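**Q** next comes the sequence, and after it the predicted model I'd like to discuss.
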Amino acid sequence: MKDVYLFSGFLGSGKTTLLKNMISQMKDKGLKPAVFMNELGKMNMDSDSVEDGVPLKEILDGCICCTGSEKSEAQIQTLLAEEDFDVLLIETTGAAHPVEALDAIFSPLFAEKLNFKGIVTVADSKRWMDRNNLSPQIRSLFLEQIRHADLILANKMDLLSDSEQGTVIYEIQSLNPTAQIIQTVHAKIPFSAVDNLATSPKKNIKQAPVSKLNLNAKVLQFDAPVQREKFEEWLRTLPDSVYRIKGYVPLEGDKYPHAFQFAYGMAQWLPEYMKMQNQIVVIGEGLEGVELP
C-alpha cells in the first residue's frame, strides 16, 4: 500500500512550500513521492514547483471534491497504473473542504491500494488574527480546514508578536483540540512530523462547496513589461477580497519575467531564467473591476 497525505489550507497559506519541502525530505530518505495537485483556475502555476522526475497529475478549473471527484479518481488511477512511487502527496485548492476531498482517495477503484495517513492543514497565522474580516462563507471554509486537520502548521509565525503567537495557538487548539499544532515559518517541518500521523475520526462537515463561496479566478495578461514600483502600487489598491495572486510578471529591463506570489498584502518576487507566459492569476471574491494598470 502507498501512504497518502492530503495538504489543505486557505489560499496563500503555504501549501506549495510545504509540498516542496516534503518532496525533498522524502527523496533524501529514499522514498519516491508522487503529486496530485488541484487548482481553482485554468492554469496551475504551482506545478512548476514540483521537481523533475516526480510523477505529477493535475485537475484544473475545478475542485478535487464534489463535481471534480470523477476526474480526480481518473488521475489518481492513472498514477497508480503508470508510475512507480511510494507516497502520494495531494495538494488541494485553497477553496476545497479537506474532508470532501477525501472522496477521491477512498474510491472503490483503488482504495485498497492507498493508506491514508492524514490531513495536514497549513494555517496562515496572520489571516487567523483577521479572520473576522473575511466574508462569512470564506471564514467558514477557513475554520473548517483547520477543524478537520490531523496536523496543523500555524504558519507565518514570524509576522506576529510573541503575545499574538500565543493567542493564535490557544484559539486554534480550542477549535481543534485533537490535532497536533506546530508553529512554523515557511511551512518548515521535519518529515517525521507527518510520517507519525494517525488519522482521527472526522467531525460533522459544514458544507461549503466552491460554487457557493463566490470565489473566482481571473487571468490577467501583460501586453508589455511593467515597472516593479508601479506594479506594487497597483497591488496596494486591490480590495481585501483579493486573496491570492500568482504568475509571471515581465519587468522593464529584465530579459525574463519574474515568478510572482502575492497573499495577504505581501508580495514575493523570484527571478526566472527562461521564457514564461506573461500573465498572472488573481483569486478572490468580486473580481469584476480588477484589471492591470
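**A** Perfect, I can see it now.
**Q** all contacts plus neighbour counts: C-alpha atoms, from now on.
**A** Will do.
**Q** now for residue 231: which residues touch it?
**A** residue 293 (CA atoms under 8 Å, 6 or more residues apart in numbering).
**Q** can you classify it by secondary structure?
**A** Three-state assignment for residue 231 (DSSP: H, G, I helix; E, B strand; the rest coil): helix.
**Q** and it, how close does it get to residue 74?
**A** To residue 74, residue 231 is 40 Å away according to CA to CA, to the nearest Å.
**Q** included below, for side-by-side comparison, is a second structure:
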Amino acid sequence: MTAIPSYILSGFLGSGKTTLLINILKYCKENHLKPAIILNELGSVNVESHLFEDEQVFELLDGCICCTIQDDLKETLINVVKQHGKEPVDLLLIEGTGVANPLELVETMSSPSLLKYFDLQAVISLIDANTYVDNQSIFTSKTIRNLLESQVKGATTIVLNKVDLTTDKQMAKVETKLAKYILEGTKVLKASYGKVDIPVLLEKRISSTVLDNKTCKCNNHTHEHKNSCNHHQEHHIGIKTMTIQDVPSFTKKQLSHWLKSLPKGIIRAKGYVKLEQKQGLYHFQYSSNQIDVSDQPQKGVIDPCIVLIGQDLDTANIPEGNIIII
C-alpha cells in the first residue's frame, strides 16, 4: 500500500482555513484527484459539514486533535488507512482547530505505527493579515501568543490571507512581525479569499527520514523516543466555544448588529439561522468584523444554532438582544 500524501492546514481562528480547503477541493475535482478530509472542531457541532457533502470526510468534534483528542486522531488516521485499502485516495487534508499547534500534529503523524502509511508533504498555516498584528495586543495571554508563534514556526508554507482587507502600512507591520518567526525556506503566499496557486501550495516541502531502530544513542545513553503531550490543554487557556441553540429568526441587519456587538474577545462566529420572511435555515460566518450569509437555504439541517469561539467566553458578556441563550 502506497503512503498517502498528506497536508496539515493550520491557522488561528477566522484565518480562512475552510475557504482555502474548499479551493483545494475544487482543484482536486478539476484534476480528478480523490481526497480524504479530516475536520476537527472544538465544539460539539460542525456547522460547515454541508460544504463537504460530496467528499470523504472524517469528523472529530469536542476537542483539539493536537492534545485533548489526540488518540481519536490516531484512530481516525487508522480508519483512513483502512478506507484507502478498499478505495484508494490521492491525498489527505487535515484541518485542525484554530487553536491547534501544528508541531504537535506533525508529531502525531510521525508515530511509528502511522509513519509508513502517510507521507506528510507540507504544513500550511494561514494568517489573517488584517488582524494578525491586532491579535498580538488583544490577546495578552502568553499561551495564546506562543500559539500564534508556533503556527508560524511550525509551517512549511504560509498563506498570508485577506490581503484585500489590509492597508500597505498594516502589511508592512505584519511582515515585520512574521520575519521574527518564519524559518528559512518557508514558502509565503499572499491571498484573498484563500485563492492561491494550488500546485505550488501542494508542493512537497517536508523531508522525512525513517529509522528502523526503536532506540537511539544520545550522549552515550540509549533510550526510547515516545510522543508526549505534557502541557495537556495549556495552549487552550482562554479559548472556549459556546453553542447557542433555540435561536429565533432574524433579519440580516439584526444578525449583523448583534454579531458586531459581541465582546472583542470573540474571534469567530458561525452557524445556521432562520431569516425573517424566508423558508429554511441559512449558514453564516463571522470573522475580522466581516459577515457572510449564504444566499440559499441549507439542506439536511434541523435546528438553528450559533457557535461562538473566543477568549474567556462568559454568558454574562454576551448581549442577549433578539437571541435567547440556552
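**A** Received, thanks. The structure displayed is predicted, hence computed values, not measured ones.
**Q** alignment lookup: residue 249 of structure 1 to structure 2.
**A** Using TM-score structural alignment, the equivalent of residue 249 of structure 1 in structure 2 is residue 273.
**Q** now its match: which helix or strand?
**A** Mapping residue 273 of structure 2 onto the secondary structure by DSSP states H and E places it in strand 266-274.
**Q** packing partners of that strand?
**A** With contacts taken as 3 or more CA pairs under 8 Å, 6 or more residues apart in numbering; DSSP states H and E, strand 266-274 of structure 2 sits against strand 281-287, strand 305-311.
**Q** closest to residue 71 of structure 2 out of the ones you listed?
**A** Nearest of those to residue 71 of structure 2, taken as CA to CA: strand 305-311 at 23.4 Å.
**Q** structure 1: strands as residue ranges?
**A** 2-8, 33-38, 56-59, 87-91, 114-124, 151-155, 180-183, 215-221, 242-249, 258-263, 266-271, 279-285 (DSSP state E).
**Q** those: which one's closest to residue 24 of structure 1?
**A** strand 33-38 (9.3 Å).
**Q** where in structure 2 does that closest one fall?
**A** Residue span in structure 2 matched to strand 33-38 of structure 1, by TM-score structural alignment: 35-40.
**Q** give me the residues contacting that stretch.
**A** 25, 28, 55-61, 63-65, 80, 89-97.
**Q** also stretch 4-18 of structure 2?
**A** 89-102, 105, 117-128, 148, 151, 161, 193-194, 202, 267-268, 286-288, 309.
**Q** repeat that for 7 Å
**A** By CA atoms under 7 Å, 6 or more residues apart in numbering, the surrounding residues in contact with stretch 4-18 of structure 2 are 90-96, 98-99, 102, 117-128, 151, 161, 194, 267-268, 287.
**Q** list buried residues within the contacts of stretch 35-40 of structure 2.
**A** 25, 28, 57-58, 60-61, 63-65, 80, 89-97 (16 or more other CA atoms under 10 Å).
**Q** and residue 176 of structure 1, what's its match in structure 2?
**A** Counting by TM-score structural alignment, the partner of residue 176 of structure 1 is residue 182.
**Q** correct me, but its match touches residue 155?
**A** No: contact criterion CA atoms under 7 Å: residue 182 of structure 2 and residue 155 do not qualify, at 8.1 Å.
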